[in-house]
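Q: Below is the structure, and that's it, no one-letter string:
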């Protein structure tokens, strides 16, 4: 079975590296790209053909909500999981993301006692969601994220 292709979008280099490392430890997952902001992410989507996007909300240049809206214009069914500390404190931001078409959200740990505890917390929340959302898409993994030739 092919691996689930993931694009990680976050302005923090540390978060991108940690997420890439943690997700790549699972044999069913493959981080095919990372991006520091929404503009870069939008350019990378057709290049890396992800099955799912992990998207931070608060980023410079183009934030997660703007990026999500742009993704939905072209990639209507591509799963996007919001990943931000803001989603825990800001219910409005979370609702806005879900209204714009986010598939789900996972909160960044804020008060974890150790790096390992934080990684384990993310692993327990995020990986099952990635696998579940990718399994739902037509009962199999998608083979392309290119937009349909004609309107649906």
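A: Thanks, I have the structure now. All figures in this text were calculated on a predicted structure; none of them were measured in a lab.

Q: from here on, contacts and neighbour counts on C-alpha atoms
A: Fine.

Q: Next SSE downstream of the host helix or strand of residue 32?
A: In the assignment (DSSP states H and E), residue 32 maps to strand 29-35. Downstream of strand 29-35, the first helix or strand assigned by DSSP H and E is helix 38-48.

Q: Which neighbouring elements make contact with the following helix or strand past that next one?
A: Note on helix 38-48: by DSSP H and E, the next helix or strand toward the C-terminus is strand 52-55. Judged by 3 or more CA pairs under 8 Å, 6 or more residues apart in numbering; DSSP states H and E, strand 52-55 is in contact with strand 4-9, strand 80-83.

Q: cutoff 10 Å now
A: Judged by 3 or more CA pairs under 10 Å, 6 or more residues apart in numbering; DSSP states H and E, the packing partners of strand 52-55 are strand 4-9, strand 29-35, helix 38-48, helix 64-74, strand 80-83, strand 104-106, helix 115-136.

Q: Comparison target below:
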């Protein structure tokens, strides 16, 4: 998945960072981050029981104890306010209702100064909405995908 690859390539984590992936799907981003640095704590949430099960199995098979996977469909995040980084690849449908839920969940999850990094092919909504409640909103176009970064005040 090119979007997942762009997210992984954009991430530069400090040792011991706490990361939350919202809408993790089968978990390739979470798996990649957990494998990259065993000191990083990765939390992954998704609304699909099948996706959560798949990621739990992959983490076990790859001996990655630094991944915690949770089934969550309502934007509730574990341990609000303590993450250094939130990652997301929101779906491109539903009039941005799901994207809005992802952004709100990220704001709840992040510690002050924490970073939201998301990837999309439709950046306009994010670039209009994020500056209202986030700092340092920036975007980078990478091979047809927009990486959008924002910092929680």
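A: Good, I have the coordinates. As the structure is a computational prediction, the values presented were derived from the model and not from experiment.

Q: quick one: TM-score?
A: TM-score of the superposed chains, computed with TM-score structural alignment, normalised by the length of structure 1, equals 0.46; 110 aligned residues with a CA RMSD of 4.4 Å.

Q: next SSE after the longest strand seen in structure 2?
A: Assignment by DSSP state E gives strand 110-120 as the longest strand of structure 2. Proceeding N to C from strand 110-120 of structure 2, the next assigned helix or strand is helix 124-129, under DSSP H and E.

Q: Counting by contacts, list what that next one packs against.
A: Using 3+ CA pairs under 10 Å, 6+ apart, helix 124-129 of structure 2 is in contact with helix 97-109, strand 135-142, strand 145-151.

Q: looking at it, residue 118 of structure 2 is touching residue 87, isn't it?
A: Yes: taking CA atoms under 10 Å as the definition, residue 118 of structure 2 is a contact partner of residue 87 at 5.6 Å.

Q: shared neighbours, those two?
A: Common neighbours of residue 118 of structure 2 and residue 87, counting by CA atoms under 10 Å, 6 or more residues apart in numbering, are 4, 7, 21, 22, 102, 149.

Q: Closest one of the residues you listed to residue 140 of structure 2?
A: Among these, residue 149 lies closest to residue 140 of structure 2 (CA to CA), at 8.6 Å.

Q: count of neighbours near the residue lying closest to the closest one once chain neighbours are set aside?
A: Leaving aside its sequence neighbours, residue 149 of structure 2 sits nearest to residue 117 (CA to CA, 6 or more residues apart in numbering; 4.6 Å). If you count neighbours by other CA atoms under 10 Å, residue 117 of structure 2 ends up with 23.

Q: ditto for residue 150 of structure 2
A: 23.

Q: and the nearest residue to it once chain neighbours are set aside, how far is that from residue 29 of structure 2?
A: With CA to CA, 6+ apart as the criterion, residue 150 of structure 2 has its nearest non-adjacent residue at 4.3 Å, and that residue is residue 137. Taking CA to CA, to the nearest Å as the measure, residue 137 of structure 2 falls 22 Å from residue 29 of structure 2.

Q: Also residue 110 of structure 2?
A: Distance of residue 110 of structure 2 to residue 29 of structure 2, given as CA to CA: 18 Å.

Q: Including distance to residue 54 of structure 2, could the helices and strands packed on helix 124-129 of structure 2 go into JSON lines?
A: As requested, those are exported to JSON lines (distance: least, CA to CA, whole Å):
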{"stretch": "helix 97-109", "distance to residue 54 of structure 2": "21"}
{"stretch": "strand 135-142", "distance to residue 54 of structure 2": "28"}
{"stretch": "strand 145-151", "distance to residue 54 of structure 2": "26"}
